[in-house]
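S.K.: Starting from these lines, generate the structure:
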Amino acid sequence: MVVSHHDSVKLFRNSLPYINAHRGKTFVLMFGGEAVENDNFANIIHDIALLASLGVRLVLVHGARPQIDQRIALRGLEKRFANTIRLTDKETLESVKDAAGSVRSQIEALLTMGLANSPMHGAQIRVCSGNLVVAMPMGVRDGVDYEHTGLVRRIDVNGINDHLDDGSIVLLSPMGYSSTGEVFNLSHEDVATQAAITLNADKLIILCDQDGILDETGKLLRNIDFTRLTDLQKAPHLDSKRSMLQAIATSLESGISRCHCVSYQKDGALLQELFTRDGAGSLISERYYEQLRDGTIDDVGGILNLINPLEQQGVLVKRSRELLEQEIEQFTVIERDGMIIACAAFYPYPSDGCGELACVATHPDYRGKNRAERLLEAIKKKALDQGLHSIFVLTTVTAHWFREQGFEPSSPVALPDGKKQLYNYQRNSKVFTLSLTS
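M.R.: Sure thing, here's the model as predicted:
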């Protein structure tokens, strides 16, 4: 796809709110050894460099499972697992140290590269690593001695923050060290999760082999709340993603507000996820990314931006900012990442047992996804809660949609007296009514 100069400028301008929002924030970026071996990893390094240049505080946590497997095979050793956890004896530990050190060196080299005419030119990125993860042995469980397989005991928060404050990227490997001088093989999921939690990171970002988290049909789930995540942890088609899903769940339970899951195979997916409204992968948060809620005074500007084009086309009756501020409590909105993408207003006529649905609008980029239907359901519930028996609407060009929602044709004569007096015969709006049942 060829991107025009105008599209590039528009994309850059639209990314500005996210650039401002991310500056100074701490992101923990987790990826396995498979990502490091992928052909797209060099592009990911370029994107990481861009994030660093924009003032994002970055902690990178890498895995090394395929690299460990390769070295175990070269040494003629046997891979041993219990409950999907690698058993690390002394010989296997040497493979772990060799693989983790090699992967770390490879990442450091890529982040240091600054060839002319490359995206890394002039970046001058500093990468810091070391004994920043204190570990403890996993011990003996169900009679199985895990030997040098361990768990994160403590993250050196002060040490990591010192590096981040100096403008460095912190790189953590899947190894930890004990106070007795021992080395332990850790899961990179455990390291990333504990790092995100103890650093009080703003985001945990996971690079995976798919576009994000998929449902059982293979469809990308772009927005997932905690309740849905709990269900997904039990889904058979995600058995291979158990450790990743657990890392996300633990992070959310511990106060990390947002986790992202994006592809390490798709060029630009990381930047698209962080700097566009719709992203490229899955966003997992404690509450749903899109909120349907009552309007507040802070929504007036967003609603005006949404309805102004429709007012100019004559689809909606023009409302001034002053009127909208007075009537904001009548509005229900759908907010997506701080932007009002749909709205509807409801004006009850209690003495007549009915209410008016008005100002139904959806942003052009978000039509066709049942958002207007969600607003209508919320309005119907409000009407029923107020003991009303019907909803009416006046429309000039969207009659077909209201008919599809069960509205029946009516006439201005049937309107409540208070509305009948305000009816604009020159506009000649059609009247439709929907009977309600509890």
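S.K.: Please count neighbours and contacts with C-alpha atoms only from this point.
M.R.: Fine.
S.K.: Helix or strand: which one has Gly302?
M.R.: helix 300-312 (DSSP states H and E).
S.K.: To compare against the first, here's the next sequence to fold:
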Amino acid sequence: MTASNNTSTPDHKSFVQSLRVASSYIVDYQNKAFIIVLNEHFNQPIDENLRDDFIALEQKLWNQFQAAWFKYNQKADVIKSNLLQVRPKGVKNGRDYLYAANVQGISTHQLQQLLEQRWAVWLSSWGHSFSGIPYILNATDIAIITAKNLSCDKLIYLDDNNAWLDVESDLKNPNNLSLSQAKKIQTNNTEADKILKIGISACQNAIQRFHFLNIKQDGALICELFTRDGFGLLIYNDVYDELINADETCTNDIIELVNMLSENGSILYRDKLFLEKHLSDFYVMRREKKVIACVALHSINNEHSLSSQTEIAEIACLMVHPEYQSMGIASQLIQHVIRQAKKRKIKRLIALTVEAQGWFQRHEFKKISPEKLPKISNKIYDRQRNSTIYYREI
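M.R.: Just a heads-up that it's a prediction; the model follows:
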């Protein structure tokens, strides 16, 4: 579904009724949206019968939704796509979760391509493990992880839950909360706490705005998408991060990250002389003027800094402070580096890692052997370190 101002709006009641049948989340991405089917099993074990019933029910909902979509929306096509990588929950504290799984990753590049082609994408709440077995996933996890990997600004949560309307607060505007305010609220209401918990998790995963809409309120979704003030509950991320080119003021912070993360061998140690020499290759994420993550884009054609003639470059020194890991910051850095590489007409990227193999695979990098490295890039590979090499065309 397109969320731009020139999109014709369908009859609200009929369209939203069809939407409510099938979905829990709408994620706004560059004025486009994708839909994730509702599933609230949370921490419940899923046996084989329940799994099969859920998959059959989702197919029925998909058929109903698809019919309603084509009836009320003429400017975009909708597609059902399973782009998720799953990891079975297995046994925890003696409890076997059977066919329940966690989201391990998403094929971000493929999803972006579908959105750029103006498809509205339905993401199912189930997926296959590497062995081909279907598992059930949590829609909340799917929505947050997908929005995080796409660097989305907004996550909209649709529900018929009225609990938030009954929450009493001394705040001047209790429907417009910063992340820090949301963390302090105690509602004594299980359903309202659930909404807050989801919104806080979204903002902590680098999503700037979380919107909760009561689908039973006529016009809620349309007001949210097409008016300036929006509708419902808003939780916004009040922690300001800036992604900039590194300068001399960043050197000590980068050295601190190197010292912290090189102790266990996860990254290669670089001394101050190296950092000062290659500082212009670095990009940093700062929070309140403190560097919390960084990445470098090195030319491997020669010893000089990156130039517009470089066709191959190495992604190096990808580091996130331990307190800020698993928040999507590394994904933001890698996407920024790819954009910068394209501007410089770089056609190929190489990355070496000793422990982030799965992460690079989820970001569309392919594993190659040292023998397949281009001749000019062989010098970057240390055989004693035995890193895994990843390669990506851009």
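S.K.: TM value for the aligned chains?
M.R.: Aligned and superposed, the two chains score 0.51 in TM-score terms (TM-score structural alignment, normalised by the length of structure 2); 225 aligned residues with a Cα RMSD of 3.4 Å.
S.K.: on that earlier part again, which neighbouring elements make contact with the helix holding Gly302 of structure 1?
M.R.: Helix 300-312 of structure 1 makes packing contacts with helix 321-327, strand 339-349, strand 354-362 when contacts are defined by 3 or more Cα pairs under 8 Å, 6 or more residues apart in numbering; DSSP states H and E.
S.K.: Which of the ones you listed sits closest to Thr276 of structure 1?
M.R.: With Cα to Cα as the criterion, Thr276 of structure 1 lies closest to strand 339-349 of these, at 12.2 Å.
S.K.: equivalent range in structure 2 for the closest one?
M.R.: Per TM-score structural alignment, strand 339-349 of structure 1 has no counterpart in structure 2.
S.K.: buried ones in that strand?
M.R.: 339-349 (16 or more other Cα atoms under 10 Å).
S.K.: what about the strands in the stretch 251-394 of structure 2?
M.R.: Assigned by DSSP state E, counting those that start in this stretch, the strands in the stretch 251-394 of structure 2 fall at 282-287, 290-299, 312-320, 348-353, 366-368, 388-393.
S.K.: I'd like the ones you listed written out as a markdown table, with distance to Glu116 of structure 2 and mean neighbour count added.
M.R.: Output for the strands of the stretch 251-394 of structure 2, formatted as a markdown table (distance: least, Cα to Cα, whole Å; neighbours: other Cα atoms under 10 Å):
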| stretch | distance to Glu116 of structure 2 | mean neighbour count |
| --- | --- | --- |
| strand 282-287 | 27 | 21 |
| strand 290-299 | 26 | 24 |
| strand 312-320 | 26 | 22 |
| strand 348-353 | 22 | 22 |
| strand 366-368 | 23 | 15 |
| strand 388-393 | 19 | 18 |
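S.K.: With distance to Leu179 of structure 2 added, can I get the ones you listed in TSV?
M.R.: Putting the strands of the stretch 251-394 of structure 2 into TSV (distance: least, Cα to Cα, whole Å) gives the following:
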stretch	distance to Leu179 of structure 2
strand 282-287	15
strand 290-299	19
strand 312-320	21
strand 348-353	34
strand 366-368	37
strand 388-393	36
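S.K.: Show me the strands in the stretch 201-350 of structure 1, by range?
M.R.: 203-208, 223-224, 258-263, 282-285, 290-294, 331-336, 339-349.
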